[in-house]
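Chemist: generate coordinates for the sequence data below:
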Amino acid sequence: MEPKARVVFPLSFMLFITHWFQLAHHGSAAESCTYIVHMDRSLFPSVFSTHHDWFESTVQSTKSATLGHSFMESQTQIVYSYNHAMYGFGAVLTSEELEGIKNSRGFVAAYPDRNVTIDTTHTFEFLSLASSSGLWHASNLGEDVIVGVIDTGVWPESESFRDDGMTKKIPSKWKGTCQEAQDFNTSMCNFKLIGATYFNKGVIAANSTVRISMNSARDTDGHGTHTSSTVGGNYVSGASYFGYAKGVARGIAPRARLAMYKVIWEEGRYASDVLAGMDQAIADGVDVISISMGFDGVPLYEDPIAIASFAAMEKGVVVSSSAGNGGPHLGTLHNGIPWLLTVAAGTIDRTFGSLILGNGQTIIGSTVFPANALVENLPLVYHKNISACNSVKMLSKLKTEVIIVCDLVPDTKLMYKQMSVVYEARLSGAVFFLNGPMLNDSGIGTFPSITISAKEQTFVGMKPAPAVAVYSSRGPSPSYPWVLKPDIMAPGSNVLAAYTPHTQQLQLATMCAAHPEWSAAAIRSALVTTASPLDNTQNPIRDYGYPSQYASPLAMGAGQIDPNKALDPGLIYDATPQDYVDLLCALNYTMKQILVITRSGSYNCAKPSFDLNYPSFIAIYSNKTMSVVQKFRRTVTNVGVGGGTYRAKVTEPKGSVVTVSPETLSFRYKNEKLSYSVVIKYRKHKKEEISYGDVIWMEDGGAHSVRSPIVVAPSGIV
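Modeler: Presented below is the predicted three-dimensional model:
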């Protein structure tokens, strides 16, 4: 008798926290295309009443002077004027017209617009957030913090965006609007969703004949609705995902205000629109910018997110971005921008799905097919000649009305191959076995299948958790590898949030509400130095990209965020805008390249330095040298209630000797600053490898523990 079985499955989660924007130039030298042009604000001619007038005059004069084109034939046009995220404009130009712009007064730099592509109910419990204590209590659930989400728009009818329980007075600093357009009117905004605007001039400039199917801030993709409700969605009772995760859903900051800036379109995805959205968010007075996108293969002075986030940082706006979706390979991380927070994606302690045998025994597994889509009363089939599940031809010899049991495989790569083969063979269902921890972010979701670990797991309280998700991009960042990225890890897999009916981000809002006086760097420092490198079994966090290994800081940063500890970190590493400029100077950026990022000539290169006051350390050694000695200097600020004494505890990376001086820091009063140095001496082994450790400042009495990860790595990984 073949055993009968029933398999219970949920639908594929719409996990979009780390889908990312890829770069591709469009147009050619002989054609018109959109360029982003940076101008020097200090050279603004007083004859013009507005900056836009100056930009328009510059473009028009270039149009008139261009040889080989009549005035009427030229396609030159202003697409956007930028005044907050950057200073300059976007315009459609021919190559000849671009050369004319380069010779005009005030020109700084120009580069082509870039075509781009996109990159979270139980989560708050997993992060130990409770309304009666900790960060949620201290921030009053993020009350009145304004989060600007740069994304695909919003579905305003979702219950996550109801304003029940919100205070009826929007902060006076808010200058934004609710833009009326196709299938979107001003009444759809409220005291929760306080703003919704859209930007698609870049899309239209790239293709003048394009027809925008949803020409408004309404979301038809789902990504923006999902991420914004994850950040600040209101309480929604009776939420579930096709029968799974039943309960009350809410965002990380359920009392925060939300503003959506739609910059991603089905018809095109362009940097000029992204930049326009960030420009408007800064002008509108947001406290936090949440952005799930990034640019690969460009220097900081041509990266719109780097440029816009510098402006945001100057104004005290915290920018949070994801690490990317290119894992598990090293060096795939983008947004390695020193002045923003880069977040890796981790798993949580929840999985869905079960295999129920004919005798009633239930085996817990992981699946991405609906709970209410039952595949039942079918025979389980295992045959030694075909259960390798690696041949469509062999599997096709079976009756399709069976559930195939595939052989145990050692890694996810082989399991994904099995999934593809079984799907192509069109069998009714499959059971896959993995010799390792349960990958609760696995599955292809297009047919009934379940993955079972060699060790049985439970639905909630899965151990070990968290782990670094397979897809999360790893550092270091090619754009700037000398700052350790990512900074931290947060839940990015199996996160339930709102979505459109048609089709990771952080608790920065709550941190800003609890500590409105802190800079963006201070908030980042608090999150980094209190993050945990341990999972819920109190063992080092594992890397699902390499299941046999523990995760390095290049995969998870300092570790999993601990929002309650971040509320009171003890010490912080702060940084000023000039500190970041000193770093750019050390990179030998020209003054024009620095001006592109800073928009102001008020900064100087008097003290160039690679040694940014960052809450982590990375030493990169050359493949040609046998040893490296690198010295870092750091300054910490005491944000505890009063004085306190901290002593250094060091875990040295393999092959390294780490010296901290002084070994004791004694603070007399709150906000006192003290400095120390770290010297890393590394001697290369025959085998090049990445090694890691940490420096922990332990307060006498155990009240605070301030941890900074250390990475020593060969330059070949960049």
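
Chemist: could you use CA atoms for every contact and neighbour count after this?
Modeler: OK.

Chemist: so residue 229 touches residue 158, yeah?
Modeler: No. The pair residue 229 / residue 158 is not scored as a contact, 9.1 Å apart, by CA atoms under 8 Å.

Chemist: okay, the two: which has more neighbours?
Modeler: residue 229 (29 against 17; other CA atoms under 10 Å).

Chemist: wait, a strand at the more buried one?
Modeler: No. Residue 229 is assigned helix when assessed by DSSP: H, G, I helix; E, B strand; the rest coil, not a strand.

Chemist: contact partners for it?
Modeler: If a contact means CA atoms under 8 Å, 6 or more residues apart in numbering, then residue 229 has 160, 161, 250, 251, 497, 498 as its contacts.

Chemist: kindly recompute the last result at 6 Å.
Modeler: Residue 229 makes contact with 160, 251, 497, 498 under the criterion CA atoms under 6 Å, 6 or more residues apart in numbering.

Chemist: not counting its neighbours along the chain, what's nearest the last one?
Modeler: Same thing as residue 498. The shortest distance from residue 498 to any non-neighbouring residue, by CA to CA, 6 or more residues apart in numbering, is to residue 226 (5.0 Å).

Chemist: what's the distance between the one you found and residue 368?
Modeler: Residue 226 is 18 Å from residue 368, where distance means CA to CA, to the nearest Å.

Chemist: ok, now residue 331?
Modeler: 29 Å.

Chemist: residue 195 too?
Modeler: 34 Å.

Chemist: cool, residue 325 as well?
Modeler: Taking CA to CA, one finds residue 325 at 19 Å from residue 368.

Chemist: what's the helix or strand for residue 526?
Modeler: helix 520-529 (DSSP states H and E).

Chemist: returning to what we had before: from the contacts of residue 229, which is closest to residue 580?
Modeler: residue 251 (32.3 Å; CA to CA).

Chemist: now residue 91. Nearest residue, chain neighbours left out?
Modeler: That would be residue 78: by CA to CA, 6+ apart, it lies 4.4 Å from residue 91.

Chemist: another sequence for comparison is provided below:
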Amino acid sequence: HQTSNIEHQTSNIKHQTSNIKLYIIRLSDLPLATYEGGIPEFSATHPRSIGKKRLDVRTPASKAYRKHLSDKQDQLTAFMKKNINPLLNPIYKYEVVFNGMALRLTPGEAAEIAKLPEVVSVHQDRPRRMMTDTSPAFINANAIWDGSGTCGQPGTKGEGIIVGIIDSGIWPEHPSFADDGSYPPPPVKWGGKCTPPADGTKGYSCNNKLIGIQYFLKAYLANKGDNYDGLFHSGRDDNGHGTHISATAAGNENVPATIYGIDRGMVSGMAPRAHIASYKATGPGGGVTSDLLAAIDKAVADGVDVINYSIGNEFASDPWKDPDAQAFLAAREAGVFVVVSAGNNGPDMSTIGSPANAPWVTTVGASYFNRLFLSDIEIQNSESEIRNFYGASPTRGISDFNLVDTEGIADVKGDTSGYCLNPFPTGTFRSTDAVLCKRGEIATAVKGNFVQDGGAGAILLYNDENSYDLSSFPYPIPSVLVLYEKGLEIKEFIAQSTQPPTIRFTQGEPFFSPDPRVPVDTVLGLSSRGPAITESSPDSLLNIVKPINIIKPDLTAPGIHLLSAASPEWVDTIHGEIGRLGNQGEFFQIIQGTSMSSPVVAGLGALLKSLHPDWTPSEIQSALTITAVSQDHKARDASGDHPATPFDLGGGRVDVSRATRAGFVLHESTENFRAADPSE
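Modeler: Just a heads-up that it's a prediction; the model follows:
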């Protein structure tokens, strides 16, 4: 009835036609997951208020309250169309973990809507960025599978658990998601679906392993105006990020992996018998919160047990006001264990952004585990002097190529910086040239394409001053990457040679600790650090930073040289083409980042949920965090490796076998999280 009163307060608002942006409107009624009653006609739907462990959207009470929310949203929409702008139509309506809607508005319209009594807040939508063969044995997942680490309980591989992946989609035909006929149907609580592509191009199907594929791109397309290719205007993954993450969390067990024609053994997800539900909510240029919020809302309604969210923002907005952070608070109350990547903005303090800074999500940093793919490098100059190095390589090696420094050589735009930022003209290099490029400014794998355009047959990269890890990328030609200091040595060696030196490097092979080149249990330099903060504005000139006295991340997991599934076709975001950048046609890749460490924990959460179905998300988080391993762990930054602090690694590196033996677990309530708002 409040909407009828609004009409007396606002009228004849002039519509401005310029500067339209995406906004998320939050309304005053509680969403389905946290509604504890209070409206006489509607019973409580909050699970704990009615003695349940998780939300059930199919009960009569849930259906009635959702209709109530939807009807009030429709009333508000009708009022706004009459009094603000007749063309206003919600892109999305949210009811399950967030009560509100997404709209395209001018700033003036947003300001008027913010004054309405049913409106709690109006947020301008902000872009979100996408931020795995992790040996299961390293974190003792195999001890949960076979029952040797479950304290007498039967082993589990995640049977009956649904893992929801909100990301860039999935490659449905990948063997990591195949159903060999041994999977049972999804649990009866499952309410999701397999949404076909928008235009029917290259359709796909789901099975009892990959039980759901849905996509949420309305706001992305409205905001960016992209002409999205028919193949990918669907739940199909356009860059491999979501496919890699899905397989890391819950991909099939013992899937043969080959990259660049090299047999890399078998890969398994952390919870290999769990069901996977994919929610695509990002496009080639990233994502927007409106779409992501719709995916969160639908995933919880569908009945997922775990959500992985390897997505975020460098900007640390207030989690007590941020829409997706608030949605995750309600999702937690609905019984869903939410895992969020810490971000790749380390190693400086307080670099964790949103929604990873929210205390109610499990925030995961990235650390080295006990294996790297390394290559031995030998460079010989014209005076027969030899220098030996090592670097990271996922590819085959080369023998007796000429080593050419690209600094001073112009690309098609005349840049001679040595960063290899643009394609080089055809014929710049020979097929027997290995060219030296500096890392930074653009995606590293793209540099391989640009030197290949110029004719080069291999690439040697070295870190820039702000990169500290031996990373691996999907290059199209033989490649190896060395640390910054070694790159400077190589540059000097080239400069001192009267003729181009020759270079050979070996095929990248797995090396394991205690090899001193493998810094096991060291937090990656790129992994974002705590403590958590909030910021007032993305504009650094106006930004007010406030500490919120929260230790983040919560823990770390393996996050470098992770071998997992990939999409064999993906979109070139620079040229708008398919099959242009990186190494196309590969079904597996070796990459790194907190995006890759987060699904490790999501998969382990699925194992714990299968083993302890009575545990709440808080109890799963506490079991993993208080049993994590931290003794003698290091953290990497510009000065090298130093003893890690809780702001580097939280509780420590995850060990799921220890988590099953936790002496106690802790539950925390939504009420207490809300009461901890430092602005109150």
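
Chemist: the second structure: matching residues for the helix holding residue 526 of the first structure?
Modeler: Using TM-score structural alignment, helix 520-529 of the first structure corresponds to residues 617-626 of the second structure.

Chemist: pretty sure residue 644 of the second structure sits against residue 634.
Modeler: Yes. Using CA atoms under 6 Å, residue 644 of the second structure is in contact with residue 634, at 4.6 Å.

Chemist: ok so, going back, mind putting the contacts of residue 229 of the first structure into a markdown table with neighbour count, secondary structure and distance to residue 559 of the first structure?
Modeler: Listed next are those as a markdown table, based on neighbours: other CA atoms under 10 Å; DSSP: H, G, I helix; E, B strand; the rest coil; distance: CA to CA, whole Å:
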| residue | neighbour count | secondary structure | distance to residue 559 of the first structure |
| --- | --- | --- | --- |
| 160 | 29 | helix | 29 |
| 251 | 29 | coil | 21 |
| 497 | 26 | coil | 23 |
| 498 | 28 | coil | 27 |
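
Chemist: hmm, which two among those residues are most spread apart?
Modeler: Longest span within the contacts of residue 229 of the first structure, CA to CA: 251 and 498, 9.6 Å.

Chemist: let me know how buried the corresponding residue of the first structure for residue 667 of the second structure is, in neighbour terms.
Modeler: Residue 667 of the second structure maps onto residue 574 in the first structure, with residues paired by TM-score structural alignment. Using other CA under 10 Å, residue 574 of the first structure has 24 other residues around it.

Chemist: ok, the spatially most central residue of the first structure to residue 52 of the first structure distance?
Modeler: Centroid check for the first structure by CA atoms, centre = their mean gives residue 322 as the closest residue, at 1.0 Å. Going from residue 322 of the first structure to residue 52 of the first structure by CA to CA gives 33 Å.

Chemist: ok, residue 692 of the first structure touching residue 710?
Modeler: Yes. Judged on CA under 6 Å, residue 692 of the first structure makes contact with residue 710 at a distance of 5.4 Å.

Chemist: looking at these two, which is more packed in?
Modeler: Taking other CA under 10 Å, residue 692 of the first structure and residue 710 do not tie; residue 710 has more neighbours (28 against 21).

Chemist: now for the strand ranked longest in the second structure, which elements pack on it?
Modeler: Longest strand in the second structure by number of residues (criterion: DSSP state E): strand 371-380. Using 3 or more CA pairs under 6 Å, 6 or more residues apart in numbering; DSSP states H and E as the contact test, the elements touching strand 371-380 of the second structure are strand 386-392, strand 502-505, strand 509-512.

Chemist: the last one: what's the following helix or strand?
Modeler: Scanning forward in sequence from strand 509-512 of the second structure, with DSSP H and E defining helices and strands, the next element found is strand 522-523.

Chemist: rewinding a little: confirm the match of residue 667 of the second structure sits in a helix?
Modeler: No. Secondary structure of residue 574 of the first structure (three-state DSSP): coil, not part of a helix.

Chemist: from residue 562 of the first structure, how far off is it?
Modeler: Relative to residue 562 of the first structure, and taking CA to CA, residue 574 of the first structure is found at 19 Å.

Chemist: and residue 330 of the first structure, what helix or strand is that in?
Modeler: Per DSSP H and E, there is no helix or strand for residue 330 of the first structure.

Chemist: which non-adjacent residue is nearest it?
Modeler: Residue 330 of the first structure sits nearest to residue 474 (CA to CA, 6+ apart), 4.9 Å away.

Chemist: and if you look at residue 363 of the first structure?
Modeler: residue 355 (5.1 Å).

Chemist: which residue in the second structure aligns with that neighbour?
Modeler: Match for residue 355 of the first structure (TM-score structural alignment): residue 376.

Chemist: before we move on, what about residue 63 of the first structure?
Modeler: Structural alignment (TM-score structural alignment) places residue 63 of the first structure against residue 81 in the second structure.

Chemist: quick check, that match in a helix?
Modeler: Yes. Under three-state DSSP, residue 81 of the second structure falls within a helix.

Chemist: contacts only, for it.
Modeler: residue 88.

Chemist: can you list the residue ranges for strands in the stretch 351-500 of the first structure?
Modeler: In the stretch 351-500 of the first structure, the strands defined using DSSP state E, counting those that start in this stretch lie at 354-357, 362-364, 375-381, 403-409, 429-434, 449-453, 467-468, 488-491.
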